[in-house]
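Enquirer: fold the following.
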Amino acid sequence: MTFSEILDRVGSMGPFQYLHVTLLALPVLGIANHNLLQIFTATTPVHHCRPPPNASLEPWVLPLGPNGKPEKCLRFVHLPNASLPNDTQGATEPCLDGWIYNSTRDTIVTEWDLVCSSNKLKEMAQSIFMAGILVGGPVFGELSDRFGRKPILTWSYLLLAASGSGAAFSPSLPVYIIFRFLCGCSISGISLSTVILNVEWVPTSMRAISSTTIGYCYTIGQFILSGLAYAIPQWRWLQLTTSAPFFFFSLLSWFSTGFAYYSLAMGVEEFGVNIYILQIIFGGVDIPAKFITILSISYLGRRITQGFLLLLAGGAILALIFVSSEMQLLRTALAVFGKGCLSGSFSCLFLYTSELYPTVLRQTGMGVSNVWARVGSMIAPLVKITGELQPFIPNVIFGTMALLGGSAAFFLLETLNQPLPETIEDIQNWHKQTKKTKQESEAEKASQTIPLKTGG
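Expert: Prediction:
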């Protein structure tokens, strides 16, 4: 008799399980902030070149760009003659003496001049932070098996406190990036331990509810890299992927969700709205999104819910290409809608994926799936750099990938009201039975189209 069956026999969730979920969920409120921290610590204020030290006291004239606004990355070599029109005439040069920022608030951008040719470093810092989350999974997964879940969870919180403080007081960008990388590793350890403890101590019948509870506290709704440490040595994984190739579509859904999610979550500054208000809206939309997702997966099914959520998110991201930057309200509404769909997609994926994999490989499957979500979130900041070529290119990439992930979800098996598979053979039989049922249904439809013969 399994642990879940014993809990079901004695009444399923009791005071211990509720206390357990609460103690796991409350600390997650803090770690969720780190994933989106750079929205506030790396905002780019309005800026222009600092005049040379030997410049006159007269107002320094700035060259104008193609949009008619002052250039942010160029200045005149010499102050234009007063008789000349105030435009781009005259030789220009890069900002050799730094920049002047129209802001009183310090960020890593103003601290280390991450603008113009150095603005890629800001996106790289976020990407390296996400890489820390990716690396932390197998490291802390192995440690939690050697030393236990509780010690690793405690150590991860201490490491997060130390690395977060170090990032706050970093004297240079390289030091800041190192500490942010360690923050990512510790967050991965916390999330990994939280997921494992949730799976080990909460009965199957209540696992979806408890996972959703933790997901509400962890506003980005993700549990990171559970069971990844076993993904490489368990060669039986090959048997599963060989006999059931449709799991590729599950991984594609995970990748596209993480990829598109962070394109919107980290793009708050791009919509021209107060970033604090918009972030509150972005966080608040998760609550109704998760409620709607729970209702949808309970009545419409996992496959339909997952597919349509990604398709709607991809459509919203692509629609942003055709909306003018002056229409801030419409752009914001599209972004909030897309972000809510992606948040619901994460909630659906965690439940859906745990039901697709058999018990002997469930943690491994969840770990591998989360790897692809983290790869997507790590690549997303780098894709934003392509916006320097054409502003619409990032949205084309993000939206197209979300559409591909949504389309892939429709090739998965439906798990609503189905028993959880225990072994690889159960999955194989399930897949064969589904295929057989589909063939029989098609044959029945075909037989109904054959015209009846008249009697001789």
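Enquirer: contacts, neighbours, all on C-alpha from now
Expert: Fine.
Enquirer: measure stretch 198-209 end to end?
Expert: The first residue of stretch 198-209 is 11 Å away from its last residue (CA to CA, to the nearest Å).
Enquirer: and the contacts of it?
Expert: 3-5, 7-8, 12-13, 17, 21, 24, 210-211, 351 (CA atoms under 8 Å, 6 or more residues apart in numbering).
Enquirer: that stretch: how far from the chain's middle?
Expert: Its chain's C-alpha centre and that of stretch 198-209 lie 24 Å apart, by CA atoms, centre = their mean, to the nearest Å.
Enquirer: so which bits of it are buried?
Expert: 198-199, 201-204, 207-208 (16 or more other CA atoms under 10 Å).
Enquirer: still on that earlier bit, out of the contacts of stretch 198-209, who's nearest Trp237?
Expert: Of all those, Trp237 sits closest to Leu351, with 20.1 Å by CA to CA.
Enquirer: distance from the chain centre to the helix or strand harbouring that closest one, please.
Expert: Following DSSP states H and E, one finds Leu351 within helix 328-356. Distance, stretch centre to chain centre, for helix 328-356: 10 Å (CA atoms, centre = their mean).
Enquirer: before we move on, what about stretch 74-86?
Expert: 46 Å.
Enquirer: go on, stretch 161-170?
Expert: 23 Å.
Enquirer: hmm, who's touching it?
Expert: So stretch 161-170 is contacted by 175-177, 179-180, 182-183 (CA under 8 Å, 6+ apart).
Enquirer: same deal with stretch 392-401?
Expert: By CA under 8 Å, 6+ apart, the list of residues contacting stretch 392-401 from outside reads 256, 259-260, 263, 313-318, 320-321, 383-387.
Enquirer: now for the contacts of stretch 198-209: which two are most distant?
Expert: Glu5 and Leu24 (22.5 Å).
Enquirer: out of these two, which sits in the busier spot?
Expert: Leu24 (22 against 14; other CA atoms under 10 Å).
Enquirer: which non-adjacent residue is nearest that one?
Expert: Thr194 (6.2 Å; CA to CA, 6 or more residues apart in numbering).
Enquirer: for that neighbour, give its distance to Thr22.
Expert: Distance from Thr194 to Thr22, by CA to CA: 11 Å.
Enquirer: wait, Asn102 sits on Cys49?
Expert: No. Here Asn102 does not reach Cys49: they are 11.5 Å apart, not a contact under CA atoms under 8 Å.
Enquirer: ok, those two, which is more surrounded?
Expert: Using other CA under 10 Å as the criterion, Asn102 and Cys49 rank with Cys49 on top: 23 against 11.
Enquirer: list the contacts for that one?
Expert: Per CA under 8 Å, 6+ apart, neighbours of Cys49: 72-75, 94-95, 97-100.
Enquirer: from Phe76, how far out is it?
Expert: Using CA to CA, Cys49 is found at 10 Å from Phe76.
Enquirer: let's see this one next to it:
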Amino acid sequence: MEVTKDKKFKDETPEKTEVQDVTDLFGKYGAWQIRFLVWMILGGLPSCWNNLVIPFLAPEVDYWCQKPSVSLFDNMTTEEWKLLAIPKVGSEYSKCSMYDIKFNGTEKKDIFINVNKTIPCANFEFDHSLYTSTIQEEWSLTCNNNWLISLSQSIYMAGFLIAVLVTGQASDRVGRRPVMLLCLFIMCVAGFVAAFAPSFTVFVIARFFIALGKSGLYTTSFIHLMESCGPEHRTWLGVGSGIGWSIGYVTLPGIAWLTRDWFMTQLVITVPGLALVSLWWLIPESPRWLLSQEKMEKAEEVVKKLMKINKKECADLPAALQQIVNKSKKKVENDEKKRHANMLDLLRTPGLRKNSLVLFFIWFVTAFIFYGLSLNTNDLYGNPFLNFFIAGAVEFPAQFLAFVSLKYFGRKMPLLASLFIGGIACSLTIPVPADLQWLRTTFAMLGKLCITGTFVFIYIYSAETFPTVVRNVGVGCCSTVARIGSIIAPFVKELGRATNPNVPLGIFGAISVFGSFLVPLLPETNMHTMMDTLEQGEEFHTKNPKKTKPEKLELATVSRPVEV
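Expert: Predicted coordinates:
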């Protein structure tokens, strides 16, 4: 059998050799993988926009009791109305109550105000100096109903959790492409339903399906990309696929600034998703999945298409594909015993149980703080659009510093430092005096930078800590716990309203520092051979293993996916 190699790509299989993997046929890296990567980067934009858009759909805007609809108050300015009818709570006007006002004429002298009695607002007026329309105004999400905004974001995050449980199994059963197409359809339709929602309930349900669709789309396409490239290219392609998230983060405040209207903002972040319909023509089924299902004719058709794109040739393609299938069957038979390990094995032995519980907590803390800071930039001093942009911009240096730290300082110290410094930075926002609010924002952004780096660290650390037989299960459990943290995160804002505005950042700081104290309980995995069996994993934590040349992690989990 002869496989010819295009000179343009120098990392391919030699001309006359036994075919080991399907990527040996269509290329481990080439024009096809670049096309897929660009598609995923573009898909990352609406993914990030929908994840973080709530601060602009439901921003912190001022509101107060509406003036009565009678001619007596028509010529009264807003400030005159507030001074006349709205009591003060501290130094600010009340948002939810007004003095009991009676009037029986058409002149100001006919107005009777009982300053000893307040009544709840029947209707509200909103400050339109920064936003022309918000969902608070659209559906009266004020005062006692304001917590529904946080609930809507938690329900949105719950869509992630359902997507993890459903789409992963579905893509293994029916294929990557059908699941990607279905999730894309759900995401786009739900996006338009959210924009034109007739009620808040419909809006929340639509947002849930947006999360379910886009999370399933990204996760499945990420797996597809990892299956379609060589092992030596998985790390950088995985990292590159997250560029769309970072670009989306820094462009979202620009979209919100230009629209200033919740309906237009939702519409603008939904329409670009239609460009992903190109999936129908550009991205075929995963050839690796087709071979795993022994769909030989379809696999041959797809591989021929990819070979043409990457300019590869094979003298006897059907025989090469059959050879790959036969090798795969043999490997499955040899690995049958290893496949009995399951989630409970994470907690059976003392060493693995300790590491699993510590990693679960750190994942929870990381997602909890990341979304807590990202969704609450409106609470920081200064322009909300600029604050959000800065929070997104710090992702770029954070990820660069994270990878440099991993290269030169191992795993434990970078993770410990990011949690500790990030926690201290959040805590330092509390004593900042009122006239130095810019400093408070700076500390919060430093905390955001550190927690972004933590995401990079824990993906790699977790992949190296769990033995091969439970690695995917372990990282999957960690990701599930992280999603629970992101579901709870929006309600920290409500806790701050009920107690003190400093409470959220105080909580972020405390649990981050506490998490850093747990890091020393974990083993240093840098420069150690990765463990395969549960026995090797337990031995790793009871003895002093010899350091070796680090193995390449051939896992999608070594880079930070968008959906966290």
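Enquirer: thinking again about what came up before, for the buried residues of stretch 198-209 of structure 1, which two are the farthest from each other?
Expert: Trp201 and Ala208 (12.9 Å).
Enquirer: turn the buried residues of stretch 198-209 of structure 1 into a markdown table, including secondary structure and distance to Leu37 of structure 1.
Expert: Below are the buried residues of stretch 198-209 of structure 1 laid out as a markdown table (DSSP: H, G, I helix; E, B strand; the rest coil; distance: CA to CA, whole Å):
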| residue | secondary structure | distance to Leu37 of structure 1 |
| --- | --- | --- |
| Asn198 | helix | 26 |
| Val199 | helix | 29 |
| Trp201 | helix | 31 |
| Val202 | coil | 31 |
| Pro203 | coil | 34 |
| Thr204 | helix | 34 |
| Arg207 | helix | 29 |
| Ala208 | helix | 28 |
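Enquirer: so which of the contacts of stretch 198-209 of structure 1 is the closest to Leu403 of structure 1?
Expert: Once CA to CA is applied, the member of the contacts of stretch 198-209 of structure 1 that ends up nearest Leu403 of structure 1 is Leu351, at 20.8 Å.
Enquirer: excluding chain neighbours, what is closest to that closest one?
Expert: Ala208 (6.2 Å).
Enquirer: over to Phe246 of structure 1?
Expert: Leu412 (6.1 Å).
Enquirer: can you classify that neighbour by secondary structure?
Expert: coil (DSSP: H, G, I helix; E, B strand; the rest coil).
Enquirer: just give me the neighbour total for the residue mapped onto it from structure 2.
Expert: In structure 2, the residue paired with Leu412 of structure 1 according to TM-score structural alignment is Leu522. By the criterion of other CA under 10 Å, Leu522 of structure 2 has 19 neighbours.
Enquirer: quick one: Ser228 of structure 2 from Gly44 of structure 2, how far?
Expert: 19 Å.
Enquirer: again, but for Glu232 of structure 2
Expert: 23 Å.
Enquirer: still on that earlier bit, which PyMOL command selects the buried ones in the contacts of Cys49 of structure 1?
Expert: The PyMOL command for the buried members of those (criterion: 16+ other CA under 10 Å) is given here:
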select buried, resi 72+73+74+75+95+98+99+100
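Enquirer: how about the strands in the stretch 1-150 of structure 1?
Expert: Along the stretch 1-150 of structure 1, counting by DSSP state E, counting those that start in this stretch, strands occupy 47-49, 74-76, 92-94, 99-101.
Enquirer: one step back: what's the matching residue for the residue nearest to Leu24 of structure 1 over in structure 2?
Expert: Match for Thr194 of structure 1 (TM-score structural alignment): Ser221.
Enquirer: how about Thr305 of structure 1, what's its match in structure 2?
Expert: Per TM-score structural alignment, Thr305 of structure 1 is aligned with Pro414.
Enquirer: in this structure that match contacts Lys407, no?
Expert: No. Assessed by CA under 8 Å, Pro414 of structure 2 is found out of contact with Lys407, at 10.0 Å.
Enquirer: more neighbours: which of these two?
Expert: Pro414 (22 against 11).
Enquirer: what about the corresponding residue of structure 1 for Val204 of structure 2, neighbour count?
Expert: Taking TM-score structural alignment, Val204 of structure 2 has Ile177 as its aligned residue in structure 1. Number of residues near Ile177 of structure 1 (other CA under 10 Å) recorded here: 21.
Enquirer: contacting residues around Ile177 of structure 1?
Expert: For Ile177 of structure 1, the contact set (CA under 8 Å, 6+ apart) comprises 125, 128-129, 167.
Enquirer: the same query, at a cut-off of 10 Å, please.
Expert: By CA atoms under 10 Å, 6 or more residues apart in numbering, Ile177 of structure 1 lies in contact with 121-122, 124-129, 167, 170, 183.
Enquirer: now which residue in structure 2 aligns to Met327 of structure 1?
Expert: So Met327 of structure 1 corresponds to Leu436, using TM-score structural alignment.
Enquirer: hmm, Leu317 of structure 2 is touching Thr4, no?
Expert: No. Leu317 of structure 2 lies out of contact with Thr4 (CA atoms under 10 Å); the separation is 11.5 Å.
Enquirer: shared neighbours, these two?
Expert: With CA under 10 Å, 6+ apart as the test, Leu317 of structure 2 and Thr4 both reach Leu25.
Enquirer: okay, now Leu436 of structure 2: neighbour count?
Expert: 10.
Enquirer: right, and it touches Ile430 too?
Expert: No. Shown here, Leu436 of structure 2 and Ile430 do not form a contact pair, counting by CA under 10 Å, at 11.4 Å.
Enquirer: which PyMOL command selects the buried ones in the contacts of stretch 392-401 of structure 1?
Expert: Under the burial definition 16+ other CA under 10 Å, those of these that qualify are selected in PyMOL by:
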select buried, resi 256+259+260+263+313+314+315+316+317+318+320+321+383+384+385
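Enquirer: report the buried residues of stretch 26-45 of structure 1.
Expert: Per 16+ other CA under 10 Å, stretch 26-45 of structure 1 contains these buried residues: 28, 31-32, 34-36, 38-40, 42-45.
Enquirer: since that was my last question, I'll sign off now.
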